[in-house]
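Asker: Give the three-dimensional model of this entry:
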Amino acid sequence: MDFNVRRLAADAGTFLSRAVQYTEEKLGQAEKTELDAHLENLLARAESTKHWTEKIMRQTEVLLQPNPNVRMEEFLYEMLDRKVPTRANNHELLGECMIDSGHEFGPGTAYGSALIKCGETQKQLGSAEKEFIQSSAINFLTPFRNFIEGDYKTISKERKLLQNKRLDLDAAKTRLKKARVADARSAAETELRISQSEFDRQAEITRLLLEGISSTHAHHLRCLNDFVEAQTAYYAQCYQYMVNLQKQLGSFPSSFSSNNNQSLASASGGISVPSAPAATASLPLPAPGQASPALNELRSNSGTRKARVLYDYDAGSSTELSLLADEVITVSSVPGMDSDWLMGERGNQKGKVPITYLELLN
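Answerer: Sure thing, here's the model as predicted:
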């Protein structure tokens, strides 16, 4: 018990001595031992590394999760050592919305089919984003956080000890200057030697830790390369998904003009006027008012022929038949029908189809 009391009294005396020395230094009434220039540079470098590492971490977290509420929720789960619940990201939510609307409009229509394809691609983008976030968190954010919460905390602790040893050293120097009696001067000299030895030892420990910042920079450089590789792979994957989607949507280039013409037709009396798709080198269309020999033969025989659908077509009324590109249907000529139309059949479905969307087969 007596030992503990003496220990407590000694600690209180040391704390008071440091406080007095610190105050006198601030008031300019006491000298201060300066650290060597190399150690000062190492301390400044460590402080700069800590400052910019924290800023890079925060901005990377904002990049990976822009929603501050979600970031706070994830932080709380991490503090409670609980697993963060999985949630759909914005791409996946948009994908689900597009797919649901596509099924509502009908996967057999051009618009519905396009919505479903876009929705599936959005979900792929969402999955790729999750993989990128997970990779970045493990290979980039975690090493940066380990430095802040591990290595730099150790450096800060040793730096504080160095500051205390310096205050003890300068307080011992002050007591030596004030000593007048030989015994007091001898005790002050002994205390000064001990304080100088402890200060030098702590300065060396701190210096060795600070020189490890070079290894930290090298490690963070490797982490940065990993982050760039993950980001490159993520954007390349997203680009490929979008290129594939663009090719799929390009399989029915007439759908947009068809929809526009149907809107115009409904505004002018509900009569659907099919738009003639642009002619291509592989499929020259007959001039207006003229019919191909195969079409003339079909009309003269009043029989049926197989025809391949060139483009998607959305029916403008209940008397028409919606078409999907590349499907094969049965067509026939009906007396009295407009020359731009044929009667199409697909199983039990039957309706008018525009001839400009068809290629008659032999």
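Asker: Every contact and neighbour count from this point should use C-alpha atoms.
Answerer: Fine.
Asker: Would you map the strands across this structure?
Answerer: Counting by DSSP state E, the chain has strands at residues 304-309, 328-332, 341-346, 349-354, 358-360.
Asker: before we go on, could you also do this sequence so I can check it against the first one:
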Amino acid sequence: MDFNFKKLASDASGFFSRAKQLTEETFLKAEKTELDAHFENLLQRADKTEEHTKRLLSCLESYLQPNPTVRMEDVFYEKLELKKEGSRQNNLEHLGQAMQDGADEFGISTPYGSALNRVAQTEFKLGGAEREFLTNSANNTLLPIRRFLEGDMRTIQKERKILQGKRLDLDSCKNRLKKAKTLESQAVAEADLRVAQAEFDKQVEITKLLLEGIQTAHNNQLKCLRDFVEAQMNFYATAHQHMADLQRELNGVSSTGSNIIPQEEGHNGHFNSYTTSVENQSNENKRLDPGDMGTKQARVIMDYEAVSPQELSVRMNDILIVYRLPGLDPDFVMAEKGGKRGRVPLSFLEII
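Answerer: All right, here's what the predicted structure looks like:
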């Protein structure tokens, strides 16, 4: 192996010179070159950016994948550039599968089996929506932030270490010039000082450019955060819509199931038959005929959060003025409350 002994000796000499200078600065309070205030502010902002970005990345990873074992497995596959075969079911899909198995066991022709089947299908939809949300968040938010830490931030730290070494070389040359006693040694020390000063100034400019680029990184991460919020908003809006649809379907299953409950014969049977007919008649009176365009009062039976600007958020026991409009979805009615107007699902209301 070919060694460059001159370079090796020069590096060793520089290492011991820096170590000596750092020791004198630490214990003997030797003078050292100070950086300007603007540069110091850039360094502090870089440190804060790295600290908070690492914390943000850690929290995002924990949120998107709470299981640390799975996270380590993903890192393992990523480092080895391996591809997973198939995809693991998430919790919602596991729940949906358990309900689907129950529905198959009890039969979807029964009210309970039919309800299990409907809920299972909705859980599968929620699981798919969650998987899409996690994928989008990982690609559009998590990956860019990790690349910033592993790329730009690592380069900045590397250049800062080089700058620290150049600064120690510069101060070491200054000390040698102060201690020089002969003209010859002074001339050598002055030449070394000029070289060290030029290298230090060059490294300062390089590091400064990198530090000023952190503002661009902040702008890029702002876009990542917006993408994350949009993906999260779409996921929750989709989940809310699926659950609202499921609730309407289950209300239909419940009302259908109440008509097929077997009745006892005799006096009790006549009483149950009479009670069922009264309840059905009452429910029919509380429904709003699709062709009825009149204005009515309705009571809210469950809180509802609007998922679009055209809808109205209401709370349980609110009293609303409701009516239909031509072309409106039959599952919705127009509602007015406190001077505000918007659509509300009919399944959340009880006509007074």
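Asker: right, and the strands of structure 1 - which one's nearest residue 282 of structure 1?
Answerer: strand 358-360 (11.5 Å; Cα to Cα).
Asker: residue range for the closest one in structure 2?
Answerer: Counting by TM-score structural alignment, strand 358-360 of structure 1 falls onto no part of structure 2.
Asker: Of the strands of structure 1, give the one that comes closest to residue 111 of structure 1.
Answerer: That would be strand 304-309 among the strands of structure 1, by Cα to Cα, at 16.8 Å.
Asker: Give me the angle between that closest one and strand 328-332.
Answerer: 140 degrees (axes from the mean of the first three to the mean of the last three Cα atoms, to 10 degrees).
Asker: how about strand 304-309 of structure 1: buried residues?
Answerer: 305-309 (16 or more other Cα atoms under 10 Å).
Asker: same for it, what does it pack against?
Answerer: strand 328-332, strand 358-360 (3 or more Cα pairs under 8 Å, 6 or more residues apart in numbering; DSSP states H and E).
Asker: any idea how far residue 78 of structure 2 lies from residue 72 of structure 2?
Answerer: To residue 72 of structure 2, residue 78 of structure 2 is 10 Å away according to Cα to Cα, to the nearest Å.
Asker: Mean distance of stretch 171-178 of structure 2 to its aligned residues in structure 1, please.
Answerer: Mean deviation of stretch 171-178 of structure 2 from its aligned counterpart in structure 1 after superposition (mean Cα distance after the TM-score superposition for structure 1): 0.5 Å.
Asker: all helices for structure 2, in order.
Answerer: Using DSSP state H, the helices assigned to structure 2 run over residues 5-27, 37-64, 68-79, 91-106, 111-137, 143-148, 154-179, 183-212, 214-257, 266-286.
Asker: Using TSV, please lay out these together with mean neighbour count and distance to residue 335 of structure 2.
Answerer: Shown next, in TSV, are the helices of structure 2 (neighbours: other Cα atoms under 10 Å; distance: least, Cα to Cα, whole Å):
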stretch	mean neighbour count	distance to residue 335 of structure 2
helix 5-27	13	74
helix 37-64	14	38
helix 68-79	12	47
helix 91-106	18	34
helix 111-137	20	27
helix 143-148	16	44
helix 154-179	19	57
helix 183-212	16	54
helix 214-257	16	17
helix 266-286	13	16
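Asker: Any idea which of those helices gets closest to residue 323 of structure 2?
Answerer: Of all those, helix 266-286 comes closest under Cα to Cα, at 13.6 Å.
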